[in-house]
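J.: Predicted model, plus sequence, below.
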Amino acid sequence: MAVTIDLTNPAARPARTVRPDSDGKPTLIGLTRPEMARALAEAGVPEKQLKMRVSQIWHWLYIRGVSDFDDMHTVSRELRDTLKARFTIARPEIVEEQISNDGTRKWLMRFSPRGAGRPVEVETVYIPEEGRGTLCISSQVGCTLTCSFCHTGTQMLVRNLAPDEILAQLLVARDRLGDFPHKDTPQGAIVPAEGRKVTNIVMMGMGEPLYNFENVKKALLIAADGDGLALSKRRITLSTSGVVPEIARTGEEIGVMLAISLHAVRDELRNELVPINRKYPLKELLDACRAYPALSNARRITFEYVMLKGVNDSLADAKELVRLLKGIPAKINLIPFNPWPGSPYECSDWETIERFADFVNANGYASPIRTPRGRDIFAACGQLKSESERMRKADRLALEAAMIAGHGAD
């Protein structure tokens, strides 16, 4: 039975507030070390102390996981007061936390407005498995790609997430799972028996990560920093629907594992399922995959293939898939379609999926069938969506005018 935690009940909330400051103070989360040093210098920290202070704050943010400056016990009271007055490190608001009957957790997080706009909401999913725990992180509020099988694609793009908002999803998950030092795991939570609770992250949530390249890059490099969150780049996977010009940059500048949201082996069908294919057709996409930096049998590309009944699940499709991927070190994740309200598709029959997988396996490509997780709380692949909407221009201009008038009144 799925469970929704009532976060209006104070007993269910984290010990520290998760609501960001309302006065728009800049956050220290998501800054590179040089950016943090500049921010501290502007706050009056002497130049000769900057390297030490950045190291201290970095430790408290990303190793100890604090969300309140008062918990930084190795930082002087005077500096803590200065930091509190000028910056924030608060978590976003957790609007809702749902727990699937299979142990999958989904958080709906609300971020404060950026500029003139409303607060926005995104969904983040934790998938516990034997020996690992995977966090599925969102990169945008909504999406521009309108993939016909994906629930997120029915939500228009509202805005990109900033680096701190991307990282905040990881920090909140580690908070709620007791994955920071001296934090307790919730009673009854399904998590790996040993080691970290979040062992892997996948950029497979809401949005297209490569349409938010710079922010995603900064967040992932901080997540992989060995003196902080210290996630191995081999345990970070970025999934793209095929933004070809950014694929090489992903390998060169971020260096994480790559996944391709493929789903069809013919341009005509992929144009319908994944409309970005009209701009970057299969040949261009697969050429970019073959040229992906550091590609090898030890660093394979994952091709994601959702199984749609009577659409892309024939033996002929399996044969063409093997032909297309020839020469690319790869594995193929077969994803049983996860239904959502108004979807025009059905999931392929299990026998059809197994026959497809058997053929691909027999031809030298690992093709695991992904077990659907979190379907009962709409946390499965392709089911994520929030209610956030882009503000109409007239509403945005009215809000800007009100903000200006309010500022003048101060």
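T.: Alright, I've got the coordinates. Residues are numbered from 1 along each chain as shown.

J.: use CA for all of it now, contacts and neighbours both
T.: OK.

J.: any idea how far the nearest residue to Arg110 once chain neighbours are set aside is from Val95?
T.: Here the nearest residue to Arg110 in space, its sequence neighbours aside, is Glu121; by CA to CA, 6 or more residues apart in numbering that works out to 4.3 Å. Between Glu121 and Val95 the distance is 9 Å, computed by CA to CA, to the nearest Å.

J.: quick one: which of the two has more around it?
T.: When neighbours are counted by other CA atoms under 10 Å, Glu121 comes out ahead of the other of Glu121 and Val95, with 24 against 18.

J.: Output the contacting helices and strands for the helix or strand hosting that one.
T.: Under DSSP states H and E, the secondary-structure element containing Glu121 is strand 120-129. Other elements packing on strand 120-129 under the criterion 3 or more CA pairs under 8 Å, 6 or more residues apart in numbering; DSSP states H and E are strand 105-111, strand 132-136, strand 140-141.

J.: 10 Å instead, please
T.: When contacts are defined as 3 or more CA pairs under 10 Å, 6 or more residues apart in numbering; DSSP states H and E, strand 120-129 sits against strand 93-99, strand 105-111, strand 132-136, strand 140-141, helix 163-177, strand 200-203.

J.: Put this next to the first one:
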Amino acid sequence: MTDIKNLSLHELEAFLAGMGKEKYRAAQVFKWIYQKDVEDFDEMTDLSKEFRSRLKECAVISSLTPEKVETSRDGTKKFLFTLDDGEAVESVLIPDEKRMTLCISSQVGCPLDCGFCLTGTGGYERNLTTAEIINQITAVKTSLQPEEKITNIVFMGMGEPLLNLENVVRAIDIMIGEKGMLLPKRKVTLSTAGLVPQIEELGSRCTVNLAVSLNATTNDIRSRIMPINEKYPIEVLLDACKNYPLPNRGRITFEYVMIKGLNDSLEDARRLISLLRGIPSKVNLIPFNEFEGSTFQKPDRCDVDAFHKYLHDNHLVAITRSSKGDDISAACGQLRGKLKGRNIA
């Protein structure tokens, strides 16, 4: 059986053509699923009964139901989804005054082993399918109140999105397509540890916001906390960023996890300004979220504030991200989930 949610619009057109159906039927099915939230072919009333019956014989519309939902004191919600094979992923809904951001996962676990991130300590299992990516969104959307709406999607959950490029790009096409979820391109952000060839390919295939997990201003320190830097060092990564096609008036977000005594000095701030010169950019300063087993520590608040002020005084746009959801292990770098049926969250 073919899961419709694993197909792009063009792939669905080809699938339906194999059934002898017209091209425009794919757009009808897409609108029912992604704009009217229908998960039953029988509810697609502008399709003939014969067509609906044939669809039920050869296709399914998958869905996810959260196994567990935790709510933080700040309103952040963490959703645990168990997948068909017993693996699990987490998504995080972050409400704010003017927007509601959903942080979604792209892999079960992560193979990159970044030292500041809990996800990688549980190992890597597999890529998510397009349907499993999309179903995180539809499941959370179903849980919202009528007046609530997901305004932003960020690929900042479990996994490295660019290691699952085909399924991620297909999911993005569904999100931003006029027959799909109708999200503006500027409301979708993909975060990467810095896989240079895939950054270039992403830029050639779709234009969404890019966030780069930088976290250091020297190759020595970055390689220590991010092994991927041995393959794609800072200067190579930043060259790729300079050529990335951003949405209108967009900036690349550089994420900078601040770790006490490692990358939180004013000298680091000076080097960061120099590195990012000439790149339309903004910096997210993220005080390290501590977790059991890590030897790193959260920086002192005065050092974070001084770092932020130095960037601001030198005209580099920066924000210090608050650790929303840290009391339910939903903050940056804290997602882990459940693997092979054993809860390790």
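T.: Noted; the coordinates are in hand. The shown structure was predicted, so the numbers you read here are calculated from the model rather than taken from an experiment.

J.: Superposed, what's their TM-score?
T.: Both chains were compared after superposition, and using TM-score structural alignment, normalised by the length of the second structure their TM-score is 0.94; 341 aligned residues with a CA RMSD of 1.7 Å.

J.: which part of the second structure lines up with the strand holding Glu121 of the first structure?
T.: With the alignment judged by TM-score structural alignment, the segment of the second structure matched to strand 120-129 of the first structure spans residues 87-96.

J.: Over to stretch 370-379 of the first structure?
T.: The alignment of stretch 370-379 of the first structure onto the second structure (TM-score structural alignment) covers residues 321-330.

J.: where's Ala173 of the first structure relative to Pro92 of the first structure, distance?
T.: Taking CA to CA as the measure, Ala173 of the first structure falls 11 Å from Pro92 of the first structure.

J.: Just give the closest residue to Thr134 of the first structure, not the sequence neighbours.
T.: Across the structure, with CA to CA, 6+ apart as the measure, the residue nearest Thr134 of the first structure apart from its sequence neighbours is Asn200 (4.7 Å).

J.: just Cys58 of the second structure next, same as before
T.: Distances taken as CA to CA, 6+ apart place Met1 nearest to Cys58 of the second structure, at 5.1 Å, with adjacent residues excluded.

J.: and the corresponding residue of the second structure for Leu79 of the first structure, how many residues sit next to it?
T.: Taking TM-score structural alignment, the alignment pairs Leu79 of the first structure with Phe51 from the second structure. The burial count assigned to Phe51 of the second structure is 15, neighbours taken as other CA under 10 Å.

J.: Asp70 of the first structure too?
T.: As a burial measure, Asp70 of the first structure scores 14 neighbours (other CA under 10 Å).

J.: just Thr119 of the second structure next, same as before
T.: One way to gauge burial is a neighbour count; for Thr119 of the second structure, by other CA under 10 Å, it gives 25.

J.: now stretch 63-77 of the first structure, how far from the centre of its chain.
T.: Between the mean C-alpha point of stretch 63-77 of the first structure and the mean C-alpha point of its chain there is a distance of 26 Å (CA atoms, centre = their mean, to the nearest Å).

J.: Check what contacts stretch 389-398 of the first structure and list those residues.
T.: Counting contacts by CA atoms under 10 Å, 6 or more residues apart in numbering, the residues outside stretch 389-398 of the first structure that touch it are 115-121, 141-142, 155-159, 399-404.

J.: Next one: the spatially most central residue of the second structure from Thr189 of the second structure, what distance?
T.: Compute the mean C-alpha point of the second structure, and by CA atoms, centre = their mean the closest residue is Phe155, 0.7 Å away. For Phe155 of the second structure, the distance to Thr189 of the second structure under the criterion CA to CA works out to 6 Å.

J.: tell me, what's touching those two both at once?
T.: With CA under 10 Å, 6+ apart, Phe155 of the second structure and Thr189 have common neighbours 103, 210-211.

J.: Could you check how far the aligned partner of Ile328 of the first structure in the second structure is from Ile286 of the second structure?
T.: Per TM-score structural alignment, the equivalent position to Ile328 of the first structure in the second structure is Ile279. Applying CA to CA, the value for Ile279 of the second structure to Ile286 of the second structure is 20 Å.

J.: the more surrounded of the two?
T.: Comparing Ile279 of the second structure with Ile286 by other CA under 10 Å, the one with more neighbours is Ile286, at 23 against 15.

J.: Please spell out which residues along the match of strand 120-129 of the first structure are buried.
T.: 87-95 (16 or more other CA atoms under 10 Å).

J.: Stretch 228-240 of the first structure now?
T.: Neighbour-count burial for stretch 228-240 of the first structure, with 16+ other CA under 10 Å as criterion, is recorded at 228-229, 231, 233, 236-240.

J.: Check stretch 4-21 of the second structure too.
T.: Of the residues in stretch 4-21 of the second structure, those scored as buried under the neighbour-count criterion (16+ other CA under 10 Å) are 4-9, 12-16.

J.: Helices of the second structure, residue ranges please.
T.: Defined through DSSP state H, the helices belonging to the second structure, from first to last, are 9-17, 24-34, 49-58, 130-143, 165-176, 196-205, 219-225, 234-242, 266-276, 301-313.

J.: Just give me the neighbour total for the aligned partner of Leu163 of the second structure in the first structure.
T.: In the first structure, the residue equivalent to Leu163 of the second structure is Tyr211, according to TM-score structural alignment. Counted with other CA under 10 Å, the burial measure for Tyr211 of the first structure works out to 17 neighbours.

J.: Against Ala230 of the first structure, how distant is the closest residue to Tyr211 of the first structure other than its chain neighbours?
T.: If the residues on either side of it in the chain are set aside, Tyr211 of the first structure comes closest to Val243, at 7.6 Å by CA to CA, 6+ apart. Counting by CA to CA, the separation of Val243 of the first structure from Ala230 of the first structure is 27 Å.

J.: quick one on the thing from earlier: now do the shared contacts for Glu121 and Val95 of the first structure.
T.: By the contact definition CA under 10 Å, 6+ apart, Glu121 of the first structure and Val95 are jointly contacted by 107-110.

J.: Can you tell me how far the residue nearest to the centre of the second structure is from Arg251 of the second structure?
T.: Distance of Phe155 of the second structure to Arg251 of the second structure, given as CA to CA: 17 Å.
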